[in-house]
Structures are given as C-alpha cells and as structure tokens.
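Colleague: Model the following, please.
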Amino acid sequence: MCSFMPKNHCLPLRVWCICGSRRLSAFLVELGAPMMVASTATGMGADGIVRYGDAGERTVVAAGRFAFEEGDDGAQALLRLLPPLVHAPAGDAGNTPLAALLPLVGMETSTLAPGAGVAASSLANLVLVQILRAHMASTPQPPGWLGAMADAPIGRALSIMHGEVSRRWTVDDLARAVGMSRTAFSTRFRERVGLPPLDYLTRWRMTLAAAALRTGVDSLTAIAEKVGYGSDTAFSNAFRRERGISPGRFKARAASVGDALQNTSRRLVARTA
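Modeller: Okay, the predicted model is just below:
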C-alpha cells in the first residue's frame, strides 16, 4: 500500500487499485469508512509492502488517498457531487487508458525503485482523472458542474470562465464563444449547472478569492485584480454578499484556524517523540 498524498487535517478521497492477471479495477471512495492502515497491518516486509499468502493468482492492491484542506471550497464542491463509491472496471469499453495505468500502478507500488514515490504520485493523479471520466461517461447526467463539463458547449463555457476569470464577461460574450444564442445558452447553462452563467462566475471568483485569502500571501488589492474586480470596495462587497463576511475578517479567521491546527500538530508530534 502507498499513501499518494498524506496530509493532516484533511478531507480524504480514497483510491483503490486492484491489479491481477484476471482483474483490473479501480475504486474511488468518497469519505469512506476508516480502513486499516498498511503500517499497522501484519505481514509487512522490510520494504514496507504487506504480503498475504504465497500461492495462487498474484494480485497487487495499491491504496492511497488524495487530501484536501477542510476549507478547500473547490474540493468540497467536487466531493458533494460524487457518490459514496465509484467503481471503474478497467475492462469496460471506454476505460482503455485506465486499463493501461493500473498495471503501472502495480509495478510502482510492489517494489522499491528509485523515484518510486514520484512515479506513484503522478500515476495516482492520472488514475483519479480517468476514474472521474469513467464516472461522467457512465452517468446519464451527473449533477452540477461535474456533469456540465461533459456537455460540449457548457463545458467549453466553464473552461473559458475558469481560464480567464478576471475578464469582464457578459452572457453575450460567453454565448458567442460557444456558438449559441444568448437565450439558448442561458437556459442550457442553468439547466446543466444549476445557476445562471454570471452567478456561477461570481461564485467561482469568490472560491478562488477565499483560497487566496486563506494563504495570506497576496494583498486584497492583488486578489481583487486576479478575480476580476477593479477596486477593493467592489471586491469586498461581492465577497460579503457571497460569504456573509468581509475579506479582511475571513483572512484573519483563516489565519487563526491555521495557527490552531499547527499548534495541535506540534503537540501531537511532541507526544509521539
């Protein structure tokens, strides 16, 4: 077993990869029940790999997790749209890339080789992308923006907004960019995403702004410019409408929570030292 992206104080998204001569499957478990950690399992060798049995078909199970900060709004948006379990059999039609990845995951996690950790993490990212693609392809209409990304014109509009978030977009601009009339685009966008185009854009801008405020690196003016606002006042008003709190207070609160988590981590390390 390997932990692709371990992190304390996080929301886990667990990935299980089963690689055998007859079975190739990947599972995505969203906030699943606690599972036994490899380091506490019996049968672990000096190389950190847990082995059971010595006969029959050889199957490699690589398990890991993607970790997101508790306040990561983008991660929360993704997790809310996923079912408790996504099963993506690599043998299914359309899952050819996943079928090619899983044997590589098995190879990189079954032996200790130079650069194995980097290789495993990179493969894990690809596995996650392919599982999400498989889920989107097998679900008639996944909810929210996850399903909207599979809709060609609406997915294109979302990509455009995400790529140029600071641009002063209008509904007419977006409709022209995807080759639709204003009315047809607005109706279809709301049906797929659940929000009017500019309301979605504002929410996404505030999500990015909140992430920037949480890091505490950029000034309010710099953040306002990055998310498409010409003044601190306009940005602050939009942020307060969306979040119910001013950017300054949000930043101070995030810093306070971050300090508390760091202090807790230090105490835990001191106890185990």
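
Colleague: drop to CA atoms for contacts and neighbour counts, all remaining ones
Modeller: Noted.

Colleague: For the stretch 51-200 of the chain, which segments count as strands?
Modeller: For the stretch 51-200 of the chain, applying DSSP state E, counting those that start in this stretch gives strands covering 59-69, 85-89.

Colleague: what comes up buried for the longest one?
Modeller: Residues of strand 59-69 classed as buried by neighbour count (16 or more other Cα atoms under 10 Å): 60-68.

Colleague: Determine the set of other helices and strands touching it.
Modeller: Packing partners of strand 59-69 (3 or more Cα pairs under 8 Å, 6 or more residues apart in numbering; DSSP states H and E): strand 10-20, helix 96-110.

Colleague: Compute the number of surrounding residues for the residue lying closest to residue 73 once chain neighbours are set aside.
Modeller: Leaving aside its chain neighbours, residue 73 sits nearest to residue 207 (6.1 Å; criterion: Cα to Cα, 6 or more residues apart in numbering). By other Cα atoms under 10 Å, 20 other residues sit near residue 207.

Colleague: Proceed likewise with the subsequent sequence, for comparison:
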Amino acid sequence: MDILTEAVASMRSESPRTARTECRAPWGLRFHEATGAAFHVVLAGSCWLVRPDGSSLALAAGDVIFLRSGAEHALTDDPDSPATDFRPDRTDRTSPIGRFAIDGPGARTVLLCGSYHLDQERPHPLVAGLPEMIHLPARRDRHHALRAAIDMLGAELDDPRPGSDGIVGELIDLLLLYILRAWLDDQPADATAGWAAALTDPAIAPALRAIHRDPGRAWTVESLADSAGLSRAAFARRFTGLVGEPPLTYLTRWRMTTAARLLRHSDTPIAVVGERVGYGSEFAFAKAFKRAHSVPPGQYRRRAGAAS
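Modeller: Presented below is the predicted three-dimensional model:
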C-alpha cells in the first residue's frame, strides 16, 4: 500500500488548474491566496519569486516551487518589477491547460503555473506537515524522475502533437507526487521524527501500510505492535514520535478519511461504508463521522454532490 499516493488522493477534490505562461521582460505576475496548493515550474529562462513581505528568491530553468497552502506571492523578471494579476485564457475547453502571455522587448521566460485542489479542512498529516514553500532547484544529479517529467512537459507544451493534451494532463497529475517524493528524499537520513522518517522506518512503515491496507480491521495497539515486531509500549512511543499522533488516533483519522472518500465518490450505502471502515452499526459510524467532519455522513454526501 503506497501511503504517499493514498495521502494525496485522499485530499484531492478536483483536477489541477494550470497554464503555460510566456513572458518577455519587463513583467510581473501576482498570484492571490488560493484554496489549493500552488506550483510553478520554470521551463525556460529565469525569474524571481517575491513574497508579500518583500523577500525574494531567484529561480532558474528547471526549478520547481510548491506552495502548500497557496499563499499569496508574485513571479517577476526582477524583484522591483510591478506585477499584474495572473488571469490565464481558458477559452479552449478542450485543453487541460490555459495560456497566458506578456509581450516585451526583453529576455524570455516560460513557466508552467498551476494549483492542485487539496482539501484543507482535514489535511492528511503527511501533507499538513510540509513546509509552506518547497523549492527544488534544477540539479541534474538529483530527482531524475522529476527532471524527466519536467523535460517531457516542456517538450509537449512547446510542440503540441496528437495526444499532447492527454500526456500533459497525466504528467501534471503525476508532478505532485514527484514533487513530494523529491522533498521526502531530501530529508536527512538520520531524521528521528516526521513522515520522511516514518515512511522508511522498519517498524512503523509496515504498521502504517497495514492500517491503509485494511482500515476496517479491529486493530489494537498490541496487534499493530506485533506486526512491527515491537512491544506495545515501545511501538506506541515510536509511532507517536514519528507520525505525530498515537496509533489509534491515526487509525481513526484514516478510517474517517477513507469513509469521506467513499461518500464523495461512490453510492455505497452509508451502513456499508461504516462496515468497511470498522464500525459494526450505522449509528456508531455516524456518530464517529460527525465528530470528525462536523456533519453526519448523509449530509456530507449531499453537500459533496452539490459541490460537484
């Protein structure tokens, strides 16, 4: 069971919104605070990321920026250049990406700008624990899969051919996982806390996979400790230290996350949803679900259906 894939899938609510952006200096783009996670890939040229407090970061071709909560920011050819609101053209409904261009006499920069719609009300702790901004510089000796995806995206966007729309859409979906995996890979090998350590820990990683594989099983701390080969007390301490919450708290969190996804994306009866995540009665499931999501399962399903 791939925990990173599942954690991201549990939060994604819509397809990403992206735009190929080509600017010639002088230029500046303002990105207002968004509900999802923003990202930028510098496909050609260079630019600056400027924060509201005036601090700036130089970006070069191949660099990737990921903003976990979509905080306000700007991209410019120079930190002092004025910025205009980013409003891409999305009139071509057949294409998965929009277009945006600023003409000028200066140097050319090509960007892929976009956002992933992630549920921020109950984010998975793996994603919630990420820094607000991740900067992955273009280093050819690191993150080869991410670099290959960026190269393919650039080629398809620069020279669209039959099948390009499908290829670009799939690559943008995959890009989020590549970004997060690259960040996890960059964490210290001797880390003693956090999800980067939990996903590779020889005792905790198998327990996490067991919870994700079968959330409806009547897990106890003791049974999870047995699967990890540790005593009950040692397992509980290690799990809490790495994951950030006790084993049964995380189990309940994942059960409610799984249930919410089933309610959003299937017509499975509520009682059956409850059984799949470990509740013997619909009443007990509804009570637990309302405690986690503030509304009962039926109302949650209707609200999700209305939003879609």
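
Colleague: So after superposing, what's the score?
Modeller: Once superposed, the chains reach a TM-score of 0.73 (TM-score structural alignment, normalised by the length of the first structure), with 245 aligned residues with a Cα RMSD of 3.5 Å.

Colleague: The residue nearest to residue 73 of the first structure maps to what in the second structure?
Modeller: Aligned counterpart of residue 207 of the first structure in the second structure: residue 257 (TM-score structural alignment).

Colleague: before we move on, back to that, would you turn the strands of the stretch 51-200 of the first structure into JSON lines with distance to residue 153 of the first structure?
Modeller: Shown next, in JSON lines, are the strands of the stretch 51-200 of the first structure (distance: least, Cα to Cα, whole Å):
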{"stretch": "strand 59-69", "distance to residue 153 of the first structure": "30"}
{"stretch": "strand 85-89", "distance to residue 153 of the first structure": "26"}
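
Colleague: Between these, which one is closest to residue 22 of the first structure.
Modeller: Across the strands of the stretch 51-200 of the first structure, residue 22 of the first structure has its closest neighbour in strand 59-69 (8.9 Å, Cα to Cα).

Colleague: mind checking how far the residue sitting nearest the centre point of the first structure is from residue 247 of the first structure?
Modeller: Centroid-nearest residue in the first structure: residue 75, 5.0 Å away (criterion: Cα atoms, centre = their mean). Distance of residue 75 of the first structure to residue 247 of the first structure, computed by Cα to Cα, to the nearest Å: 20 Å.

Colleague: ditto for residue 22 of the first structure
Modeller: Here residue 22 of the first structure is placed at a distance of 54 Å from residue 247 of the first structure (Cα to Cα).

Colleague: Spatially nearest residue to residue 66 of the second structure, not counting backbone neighbours?
Modeller: Closest to residue 66 of the second structure by Cα to Cα, 6+ apart is residue 39, at 4.4 Å.

Colleague: The residue of the second structure positioned farthest from its centre and residue 124 of the second structure: what is the separation?
Modeller: Here the second structure reaches farthest from its C-alpha mean at residue 105, the gap being 36.8 Å by Cα atoms, centre = their mean. Separation of residue 105 of the second structure from residue 124 of the second structure (Cα to Cα): 45 Å.

Colleague: now do residue 228 of the second structure
Modeller: Taking Cα to Cα, one finds residue 228 of the second structure at 22 Å from residue 124 of the second structure.

Colleague: doesn't residue 306 of the second structure fall inside a strand?
Modeller: No: applying DSSP: H, G, I helix; E, B strand; the rest coil, one finds residue 306 of the second structure to be helix, outside a strand.

Colleague: Count the residues that sit near it.
Modeller: Neighbour count for residue 306 of the second structure, taken as other Cα under 10 Å: 8.

Colleague: Ok, residue 128 of the first structure next?
Modeller: Counted with other Cα under 10 Å, residue 128 of the first structure comes out at 20.

Colleague: residue contacts, the equivalent of residue 148 of the first structure over in the second structure?
Modeller: In the second structure, the residue paired with residue 148 of the first structure is residue 198, using TM-score structural alignment. For residue 198 of the second structure, the contact set (Cα atoms under 8 Å, 6 or more residues apart in numbering) comprises 204-205, 239, 242-243.

Colleague: can you do 7 Å?
Modeller: Shown in contact with residue 198 of the second structure (Cα atoms under 7 Å, 6 or more residues apart in numbering): 204-205, 242-243.

Colleague: Which residue, other than its chain neighbours, is closest to the corresponding residue of the first structure for residue 302 of the second structure?
Modeller: Using TM-score structural alignment, the equivalent of residue 302 of the second structure in the first structure is residue 255. Nearest residue to residue 255 of the first structure in three dimensions, chain neighbours excluded: residue 214, at 6.9 Å (Cα to Cα, 6+ apart).

Colleague: Three-state assignment for that neighbour, please.
Modeller: Put simply, residue 214 of the first structure is helix when judged by three-state DSSP.

Colleague: what about it, how many residues close to it?
Modeller: Residue 214 of the first structure has 21 neighbouring residues, counting by other Cα under 10 Å.

Colleague: I figured it hits residue 254, correct?
Modeller: Yes: judged on Cα atoms under 7 Å, residue 214 of the first structure makes contact with residue 254 at a distance of 5.5 Å.

Colleague: how about the helices in the second structure?
Modeller: Using DSSP state H, the helices of the second structure run over residues 3-11, 125-128, 144-158, 164-185, 195-198, 204-213, 221-228, 232-243, 247-265, 270-276, 282-293, 297-307.

Colleague: what's in contact with the third one?
Modeller: Outside helix 144-158 of the second structure, the residues that touch it by Cα under 7 Å, 6+ apart are 43, 164, 168, 171, 178-179.

Colleague: For those residues, pick the one with the most neighbours.
Modeller: Sorting the contacts of helix 144-158 of the second structure by how many neighbours each has (other Cα under 10 Å) puts residue 43 first, at 25 neighbours.

Colleague: just to revisit the earlier point, residues touching the residue nearest to residue 66 of the second structure, list them.
Modeller: 65-67, 113-115.

Colleague: what does it align to in the first structure?
Modeller: By TM-score structural alignment, residue 39 of the second structure lines up with residue 15.

Colleague: now the contacts of helix 144-158 of the second structure in JSON lines, with distance to residue 87 of the second structure?
Modeller: Below are these laid out as JSON lines (distance: Cα to Cα, whole Å):
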{"residue": "43", "distance to residue 87 of the second structure": "19"}
{"residue": "164", "distance to residue 87 of the second structure": "23"}
{"residue": "168", "distance to residue 87 of the second structure": "20"}
{"residue": "171", "distance to residue 87 of the second structure": "23"}
{"residue": "178", "distance to residue 87 of the second structure": "26"}
{"residue": "179", "distance to residue 87 of the second structure": "25"}
